[in-house]
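**Student:** The sequence isn't on hand, but the structure is:
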């Protein structure tokens, strides 16, 4: 008799949400987390009284959490409280010094745009008027429904006919969608940067990501206590239902017999048998390292090998001794959409850092979490994190050697454009390089978004939530449908949990 009905590899949001739904259905479920901390990229760690979010820094689409806890029959607020973040972000163009903030209100954002691009204010309102009414239906029909075959895709359209209006977004790029509605360079840049939430530049990321800008106007939230509050809340709900979580339990092999998953083997040699195995780790890593070529048909293996990993996101963690002169939880330190696209081809793919006039400019997203929750830092002090854009493989250099210099260059970039004299107030500094993320979180090449999100890796072309090659094997997490980011991973966990419980009902 198997030890468990379900074993889940990985204690991230995708794995935990799947596990909670399986446990709710009466299935004996175990979550195995390789580290000593829950959440993976969506977590928080403490040092010297400063609490830093590892990666993820806000919550979009809070409805995904309501949907999960509705299915669990539990109160979301009890397990994961949220505080609204407004303004959404402060945008700073590092090349021209342009700066403005977008509030949550659609009308308020149009007013901001009207100050520097009057003709685009109406365009923004028209964009919002066209897509806001169909967002809810799109989320319900696309985010919580499996998309494992072309038949599934057809069913999605039949179920929600208005989806025809957004189908062109599946076969075009983020940049083309934005450029269709907006002509001003600054507005384009402020609408295009969200492509990097999917780990791709605007001209390669799937067009569907263009509506993220509108989803943000539905509300942005932060959990008091840090982003770890999210996975910890789901873990608590899972354990309240009778589930079990083990830490420092690294899985090295999925046990397969006759192309069916039978359990897992841990780093120390322990074998745990299970009727079903759910993996929330990188799909490419799962199939190539934990299962192996001998168990997978040649055509599936070929497809797995062809999958491209997402970009990594170098993270800088700063503790400062004062209240920084910022106005928003998020500050974007970026530039035009065209430069972001050129950065990818001229720098990223060549293993280089972005430069202006021969000097590094470290673009990225600054998060000021202690603005919302002062308890994250000692009294009178604050925490800042910086999520950057840089390749895993560096031409002629190594991340372990570059680390301190990269922090210096990032601080210098911020000082030039946003926070003068920042370096004088930094009393703690650290960084998680792409290599560090690979070591800590076991993300291959530091790929925090799993598989990239261009057109060839969306929907039916992503690794399926129910494996097509191995019976009793399921996938959750950023690598599978609908994709990376907190709402995408949570929705994927809901989908996978539904598949496991249905198949075992």
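**Tutor:** Noted; the coordinates are in hand. Because the structure is a prediction, the values reported are computed rather than measured.
**Student:** Every contact and neighbour count from this point should use C-alpha atoms.
**Tutor:** Will do.
**Student:** element containing residue 65?
**Tutor:** Secondary structure from DSSP states H and E places residue 65 in helix 63-72.
**Student:** who does that helix touch, helix- and strand-wise?
**Tutor:** In terms of contacts (3 or more CA pairs under 8 Å, 6 or more residues apart in numbering; DSSP states H and E), helix 63-72 is packed against helix 13-24, helix 76-79, helix 486-503.
**Student:** Go through those and pick out the most buried.
**Tutor:** helix 13-24 (a mean of 31; mean count of other CA atoms under 10 Å).
**Student:** Any chance you could list what contacts whatever helix or strand comes next after it?
**Tutor:** Remark: after helix 13-24, the chain's next helix or strand is strand 29-32, criterion DSSP H and E. Strand 29-32 is contacted by residues 4-11, 15-16, 19, 22-23, 243-251 when judged by CA atoms under 8 Å, 6 or more residues apart in numbering.
**Student:** Mind giving me the packing neighbours of whichever helix or strand comes after strand 29-32?
**Tutor:** Downstream of strand 29-32, the first helix or strand assigned by DSSP H and E is strand 44-47. In terms of contacts (3+ CA pairs under 8 Å, 6+ apart), strand 44-47 is packed against strand 50-53.
**Student:** Distance from the strand it packs on to the middle of the chain?
**Tutor:** In terms of CA atoms, centre = their mean, to the nearest Å, the centre of strand 50-53 is found 18 Å from the chain centre.
**Student:** and here's the other structure:
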């Protein structure tokens, strides 16, 4: 791919965020260059094929009513998929499986149904500075019901510290999950590939295997980007679709800017995940389970979509590590295997493929009480630098993960179009 010397817009990062921004920019008639440091596009949405099974980087899903599906529909890029089953769940406590609501007392079952059934009615405007633990302690009487609710909150937020996470934010995520959790058939790389095709259709240039070394500024305005091959690309504006720490590495003097503040405020979230493909599932009735006393998750996504070439089933077992990217690797893998042994005894006899991801980055920031449940960057505009815009799951107010990333990319593209 030939890279020209000038573009209206340079987008740094070729994941869902960067490609979304590139589509909107190029669709508006702007000349666009997307730079991706890896050889493969996709970022956290990459899919790897292992022995015929399609593994995302851990469990991935879209929420019906969320920004990701809204944008993909707008761009005519909605992938084939299916929805997660709503037929109950299993809880795990002290190495025992609790079937919900069958193994709850009558009073516990009634309260659980009330909590989940009325979640959509909860007004969250005043709850963004209240932790989800504080909210639950005031609104849920039975301890086991609270533990079940906390397990759901960890799944909705990917955060294990329930005293840190904003209840307003988590409850809004729960409302979206109730509308439908959609898995992508064949893995999320299909979404990445469709966005790439759409961007290139409108004229965007996409360059992989090359990194941005510096965003060149003059008189507090963007002038272009210096690439790792020492080429200088002039540009009117730049959208960064990377994390705050990576961004600061590209901007001289960031310590005195908002981006430096955002870097210091960020609390990335990590998780360890065991991805497994099986010829057959030992217990097909066990589809979804959450640990009540530990931050563990299990799901069989192949109940809803095809994720292999030969009909094998893809299952995910995950541990939420919070902001700790130094969680003990061997212990995490052993605990995840033990959990799978409990839920799917004999699974090792059916293995097609296994992959363990230790301390995988999930999100660049949690939506904390301290930041009132919103992204550390309030919006795409970097106030100190004309023509520099940010996008990602750490930007803006709406949603999280793919929803936040794609929504902020759309907003960043609008701002860049108006700037140019």
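**Tutor:** It's in. Because the structure is a prediction, the values reported are computed rather than measured.
**Student:** Can you tell me which of the helices and strands packed on helix 63-72 of the first structure is nearest to residue 187 of the first structure?
**Tutor:** helix 486-503 (24.6 Å; CA to CA).
**Student:** which one is the aligned residue in the second structure for residue 61 of the first structure nearest to, not counting chain neighbours?
**Tutor:** By TM-score structural alignment, residue 61 of the first structure lines up with residue 64 in the second structure. Closest residue to residue 64 of the second structure apart from its sequence neighbours, by CA to CA, 6 or more residues apart in numbering: residue 180 at 5.1 Å.
**Student:** Give me the neighbour count for that neighbour.
**Tutor:** Residues near residue 180 of the second structure, counting by other CA atoms under 10 Å, number 19.
**Student:** from what I can see it touches residue 82, true?
**Tutor:** No. At 9.5 Å, residue 180 of the second structure does not count as touching residue 82 under the criterion of CA atoms under 8 Å.
**Student:** would you list every one of the helices in the stretch 51-200 of the first structure?
**Tutor:** Under the criterion DSSP state H, counting those that start in this stretch, helices of the stretch 51-200 of the first structure are mapped to 63-72, 76-79, 106-116, 118-138, 150-159, 174-181, 185-192.
**Student:** if we compare those, which one ends up closest to residue 93 of the first structure?
**Tutor:** Nearest to residue 93 of the first structure, of all the helices of the stretch 51-200 of the first structure, is helix 185-192, at 8.0 Å by CA to CA.
**Student:** which residue lines up with residue 408 of the second structure in the first structure?
**Tutor:** Looks like residue 408 of the second structure aligns to residue 492 there (TM-score structural alignment).
**Student:** need the contact list for its match.
**Tutor:** By CA under 8 Å, 6+ apart, the neighbours of residue 492 of the first structure are 14, 143-144, 465, 476-478, 480-483.
**Student:** need these in TSV with secondary structure and distance to residue 310 of the first structure, can you?
**Tutor:** Output for the contacts of residue 492 of the first structure, formatted as TSV (DSSP: H, G, I helix; E, B strand; the rest coil; distance: CA to CA, whole Å):
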residue	secondary structure	distance to residue 310 of the first structure
14	helix	17
143	helix	20
144	coil	22
465	coil	18
476	coil	16
477	coil	13
478	coil	10
480	coil	12
481	coil	14
482	coil	14
483	coil	11
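**Student:** can you pick the most crowded of these?
**Tutor:** Going by other CA under 10 Å, residue 476 tops these with 38 neighbours.
**Student:** which residue lines up with it in the second structure?
**Tutor:** Aligned partner of residue 476 of the first structure by TM-score structural alignment: residue 391.
**Student:** For that match, which residues are in contact?
**Tutor:** By CA under 8 Å, 6+ apart, the neighbours of residue 391 of the second structure are 17-18, 239-242, 380, 405-406, 408-409, 412.
**Student:** So in the second structure, which strand runs the longest?
**Tutor:** When the second structure is parsed with DSSP state E, its longest strand is strand 351-363.
**Student:** now the first structure
**Tutor:** Longest strand in the first structure, counting by DSSP E: strand 271-279.
**Student:** Output the contacting helices and strands for it.
**Tutor:** Packed against strand 271-279 of the first structure by the contact rule (3+ CA pairs under 8 Å, 6+ apart) you find strand 4-9, strand 260-266, strand 473-475.
**Student:** for residue 249 of the second structure, what are its contacts?
**Tutor:** Listed by CA under 8 Å, 6+ apart, the contact partners of residue 249 of the second structure are residue 214.
**Student:** actually residue 97 of the second structure, sorry about that
**Tutor:** By CA under 8 Å, 6+ apart, the contact list for residue 97 of the second structure reads 90-91, 343.
**Student:** Kindly recompute the last result at 10 Å.
**Tutor:** When contacts are counted by CA atoms under 10 Å, 6 or more residues apart in numbering, residue 97 of the second structure touches 90-91, 103, 289-291, 342-343.
**Student:** Ok, residue 478 of the first structure next?
**Tutor:** 12-14, 198, 280-283, 310, 447-452, 484-486, 488-490, 492-493.
**Student:** helix/strand/coil for residue 259 of the second structure?
**Tutor:** helix (DSSP: H, G, I helix; E, B strand; the rest coil).
**Student:** Done for today, thanks.
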